[in-house]
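>>> give me a 3D structure for the following:
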Amino acid sequence: MTRAQQDNDIEQCESELIERDSTVINHLRRPLTPWLTVDRAIPQRTLRMVGPWCFVDHFGPVAAADYQAFDVAPHPHIGLQTITWLFSGQLLHLDSLGNEQPLRAGELNVMTAGKGISHAEVADVQNQAPLHGLQLWSALPLKQEQCEPAFEHHRQCPLFSINGTMATLLVGHYENYRSPASCYHPQIAMTLTSQQPQTSKLHLKPEFEYALVVCQGRIYVDGKAVNAQQTVALGSSRSSVHIEFSTDTRALLIGGEPFPQPVTMWWNFVSQKVERLAQAAKDWQQHQPRFGNVRGYQGTRIEGPEFPNNLKQQGD
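Modelled structure (predicted):
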């Protein structure tokens, strides 16, 4: 996905390094297209990064009749991985590597931008299920920021029960389960779904920092209610957490080792080096070949916003 042109603030993302936190944070409503808004969990002022996770958007449910509102034209990325997961519905991923991959509920798309890639995400087919899902961005460590771009699609991810709560492991590993998705930093992303009220105990790594993103329903953590479109930051130094689920609840657990260096996010670019952001902005504007072309998309690409002069000067 892309950040909108008017949503181009410079974000300094860094790990909070807070032990045993339980701060509840409201999501921000942000434009995705002229017709569709999303709920942004991070980054925001009170929570900028969790491990390597520097961006989490929750979108939908979008009614089947409004599927065509989901049309994200070709746009570029560097320095990150995008992880896209659908609770329901279907999308089509198109990228400059030549991939055309339908994404259905229960499947996982992972795109490693590395030194540069462009892609589009559009409504694939009209069906009866609403479009409802997540996209996460994971910052790449400095040594991998300039890696070759890549794309992978996984038909299945590990699915298992934690005290009656159904867990799907998207990235990383949990106890004896391991995701097939590539990752470059110790981290985890795992959805949690409960159809009925119950309490589940999750085992955590004390060296990780964590957060729980609530997409539907309500949970209780450390005696605090966390509703849909809210996130609770858990901090680090926890070996476990007890979560009370209400009826029909969906949540996302994200975590990872604190990122060693702050990263800068501008538009769709992430890097520890400001000069890489400035060069990527220039290359996209000038149609340089590093971002390729997204064949098969019917329409024009997204033109990026003007790179800020004050940030450009820092990289000169």
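
>>> going by C-alpha atoms from here, please, whenever you check contacts or count neighbours.
Fine.

>>> what about the spatially closest residue to residue 139 that is not a sequence neighbour, how many neighbours?
Setting aside the residues directly before and after it, residue 139 is nearest to residue 80 in space (Cα to Cα, 6 or more residues apart in numbering), at 4.5 Å. By other Cα atoms under 10 Å, 29 other residues sit near residue 80.

>>> right, and residue 80 touches residue 143 too?
No - contact criterion Cα atoms under 8 Å: residue 80 and residue 143 do not qualify, at 12.0 Å.

>>> helices of the chain, start to end?
Using DSSP state H, the helices of the chain run over 274-285, 309-315.

>>> what's near enough to touch residue 134?
56, 57, 58, 59, 84, 85, 86 (Cα atoms under 8 Å, 6 or more residues apart in numbering).

>>> isn't residue 100 right next to residue 92, touching?
Yes - in this structure, residue 100 is within contact of residue 92 by Cα under 8 Å, at 6.8 Å.

>>> any idea which of the contacts of residue 134 is closest to residue 149?
Residue 149 lies nearest to residue 84 out of these, by Cα to Cα, at 16.3 Å.

>>> centroid residue for the protein?
The chain has residue 136 as the residue nearest its centroid, 0.6 Å off, counting by Cα atoms, centre = their mean.

>>> can I get the helices of the chain in TSV including mean neighbour count and distance to residue 174?
Shown next, in TSV, are the helices of the chain (neighbours: other Cα atoms under 10 Å; distance: least, Cα to Cα, whole Å):
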stretch	mean neighbour count	distance to residue 174
helix 274-285	19	34
helix 309-315	12	39
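
>>> so for residue 16, which of those helices sits nearest?
Residue 16 sits nearest to helix 274-285 of all these, at 21.0 Å, using Cα to Cα.

>>> residues near the residue nearest to the residue nearest to the centre of the chain when sequence neighbours are not counted, how many?
Among residues not flanking residue 136 along the chain, residue 56 sits closest, at 4.5 Å (Cα to Cα, 6+ apart). Neighbour count for residue 56, taken as other Cα under 10 Å: 22.

>>> residue contacts, residue 56?
40, 41, 42, 43, 134, 135, 136, 137.

>>> one more to put side by side:
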Amino acid sequence: MSDLQTRPEAVACGGRDDVAGGPVRELLKSRTVSLGAGTEVRRLLPTLGRRMVGAWCFVDNYGPDDIAREPGMQVPPHPHMGLQTVSWLHAGEVLHRDSLGSLQTIRPRQLGLMTSGRAISHSEESPRGHGPVLHGAQLWVALPGAARNTDPSWEFHADLPVAAAPGLTATVLLGELAGTASPARVHTPIVGADIEVADGADARLPLEPDFEYAVLTMSGRNVVDGVPLDPGSMLYLGCGRRELPVRADGGGSLMLLGGEPFEERLVMWWNFVGRSGDEITQARADWMNGDRFGTVHGYDGGPIPAPALPKLPLKPRGRTR
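Next up is the predicted model:
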């Protein structure tokens, strides 16, 4: 997924100074961003006051959208650097192409994981003959210094492990939850899981006290640690928890995102995660000059040009404003 804003802000994030050391209940406000072709997303990270949750640095939630008579998602080729993209669907299909030559249709509860490393480009689109509804989330994971210049790669996992507890089931996308580990490659201590809560269940999720967490509600009316959450909302939970009480009257689903607080300070602008303004400036120039990021073949349309850089210098700072 791309940040398609024509005037993207530079986001400074990372560092442990402002991580909540104990449990909190902080409802994050979303903003609506258009991806074109009628697709709008709720952007929940980065947002005012909260830049990261562990290594998770970008969260878009979209749908459920009726696209029966619409083209659906249409995101032309665009670059990425210094991150992993996580594609996750509850309804619909997304066709992924990238500059490695990967071509994959992603369907509900299947994981598409792209590691950009030093540079990659890709496109995403609803395929011809797509289903009537599109609903999902697109997320980014910041790569630590030791992994950010690795070779780019693509992983597809059609079957993921499921952990079960009274009243809920959890599909583990990344990392480990309740002793169940995902096969997907990660580079920091992290967890991402899709949780289905049974009707009327009063369940508890086991957590790691050293991780910070947030919960994204996908469907139903979930109550997380006593806080009612509507679909498309995200609750930041801080650190220091060993379990998380969840309830869903009528049944519901949510995504659990967590990890060790990300220590390195970052600069995130457009579709790049770097460590300095100079690094971001060079990445933009490379994309515009056709260097380094490769070519996506097969997409019906040209690549997205990079927006103009902001006039103010890009500097890494802290995790929150």
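
>>> any idea what the TM-score is?
The TM-score (TM-score structural alignment, normalised by the length of structure 1) is 0.94; 313 aligned residues with a Cα RMSD of 1.7 Å.

>>> picking up where we left off before, what do we get in structure 2 for the residue nearest to residue 139 of structure 1?
Correspondence of residue 80 of structure 1 to structure 2, assessed by TM-score structural alignment: residue 83.

>>> roughly how far out does stretch 183-191 of structure 1 sit from the chain middle?
Here the centre of stretch 183-191 of structure 1 is set off from its chain's centre by 11 Å, with Cα atoms, centre = their mean, to the nearest Å.

>>> for that stretch, grab the matching residue range in structure 2.
Under TM-score structural alignment, stretch 183-191 of structure 1 corresponds to residues 186-194 of structure 2.

>>> would you mind listing the buried residues in the matching stretch?
For stretch 186-194 of structure 2, the neighbour count (16 or more other Cα atoms under 10 Å) marks 186, 187, 188, 189, 190, 191, 192, 193, 194 as buried.

>>> got the contact list for the equivalent of residue 140 of structure 2 over in structure 1?
Counting by TM-score structural alignment, residue 140 of structure 2 corresponds to residue 137 in structure 1. Shown in contact with residue 137 of structure 1 (Cα under 8 Å, 6+ apart): 53, 54, 55, 56, 80, 81, 82, 83.

>>> with residue 242 of structure 2 instead?
Residue 242 of structure 2 is in contact with 206, 207, 208, 209, counting by Cα under 8 Å, 6+ apart.

>>> again with residue 162 of structure 2
With Cα under 8 Å, 6+ apart, residue 162 of structure 2 has these contacts: 169, 170, 171, 172, 180.

>>> tell me the counterpart of it in structure 1.
In structure 1, residue 162 of structure 2 lands on residue 159 (TM-score structural alignment).

>>> what of residue 24 of structure 2?
Checking TM-score structural alignment: residue 24 of structure 2 goes with residue 21.

>>> tell me how many other residues surround that match.
With neighbours defined by other Cα under 10 Å, the count for residue 21 of structure 1 comes to 19.

>>> hmm, residue 231 and it touching each other?
No - using Cα under 8 Å, residue 21 of structure 1 is not in contact with residue 231, being 12.0 Å away.

>>> return the distance of stretch 107-123 of structure 1 from the chain's centre.
Using Cα atoms, centre = their mean, the mean C-alpha position of stretch 107-123 of structure 1 is found 11 Å from that of the whole chain.

>>> what about it, how long is it end to end?
This stretch, stretch 107-123 of structure 1, spans 16 Å end to end (Cα to Cα, to the nearest Å).

>>> next: stretch 20-31 of structure 2.
Length of stretch 20-31 of structure 2, first residue to last, Cα to Cα: 23 Å.

>>> hmm, who's touching it?
42-45, 47-48, 50, 212, 227, 233-241.

>>> quick one: residue 126 of structure 1 from residue 95 of structure 1, how far?
Noted for residue 126 of structure 1: a distance of 21 Å to residue 95 of structure 1, by Cα to Cα.

>>> wait, the residue nearest to the centre of structure 1 sits on residue 80?
No - Residue 136 of structure 1 is beyond contact range of residue 80, at 9.9 Å (criterion: Cα under 8 Å).

>>> how near is residue 124 of structure 2 to residue 138 of structure 2?
11 Å.

>>> what do these two both touch?
Common neighbours of residue 124 of structure 2 and residue 138 (criterion: Cα under 8 Å, 6+ apart): residue 1.

>>> so these two - more neighbours on which side?
A count of neighbours by other Cα under 10 Å puts residue 124 above the other of residue 124 of structure 2 and residue 138, at 22 against 19.

>>> and the more buried one, what pairs with it in structure 1?
Taking TM-score structural alignment for the superposition, residue 124 of structure 2 sits opposite residue 121 in structure 1.

>>> also residue 61 of structure 2?
Residue mapping for residue 61 of structure 2 onto structure 1 gives residue 58, with TM-score structural alignment as the criterion.

>>> skipping adjacent residues, who's closest to that match in space?
Nearest-residue entry for residue 58 of structure 1: residue 134, 4.7 Å, with adjacent residues in sequence omitted and distances by Cα to Cα, 6+ apart.

>>> how about the nearest residue to residue 275 of structure 2, chain neighbours excluded?
Residue 275 of structure 2 sits nearest to residue 266 (Cα to Cα, 6+ apart), 4.9 Å away.

>>> number of residues surrounding the corresponding residue of structure 1 for the one you found?
Alignment note (TM-score structural alignment): residue 266 of structure 2 maps to residue 263 of structure 1. Residue 263 of structure 1 is flanked by 25 other residues according to other Cα under 10 Å.

>>> PyMOL command for the buried members of the contacts of residue 242 of structure 2?
Selection of the buried residues among the contacts of residue 242 of structure 2 in PyMOL, burial being defined by 16+ other Cα under 10 Å:
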select buried, resi 207+208+209
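
>>> how close does residue 236 of structure 2 sit to residue 217 of structure 2?
For residue 236 of structure 2, the distance to residue 217 of structure 2 (Cα to Cα) stands at 12 Å.

>>> same drill for the two, tell me which one is more crowded.
Using other Cα under 10 Å, the more surrounded residue of residue 236 of structure 2 and residue 217 is residue 217, with 25 against 22.

>>> quick check: the more buried one touching residue 229?
Yes - Residue 217 of structure 2 is within contact range of residue 229, at 6.7 Å (criterion: Cα under 8 Å).

>>> tell me which residues touch residue 132 of structure 2, please.
Neighbour list for residue 132 of structure 2: 66, 67, 68, 69, 92 [criterion: Cα under 8 Å, 6+ apart].
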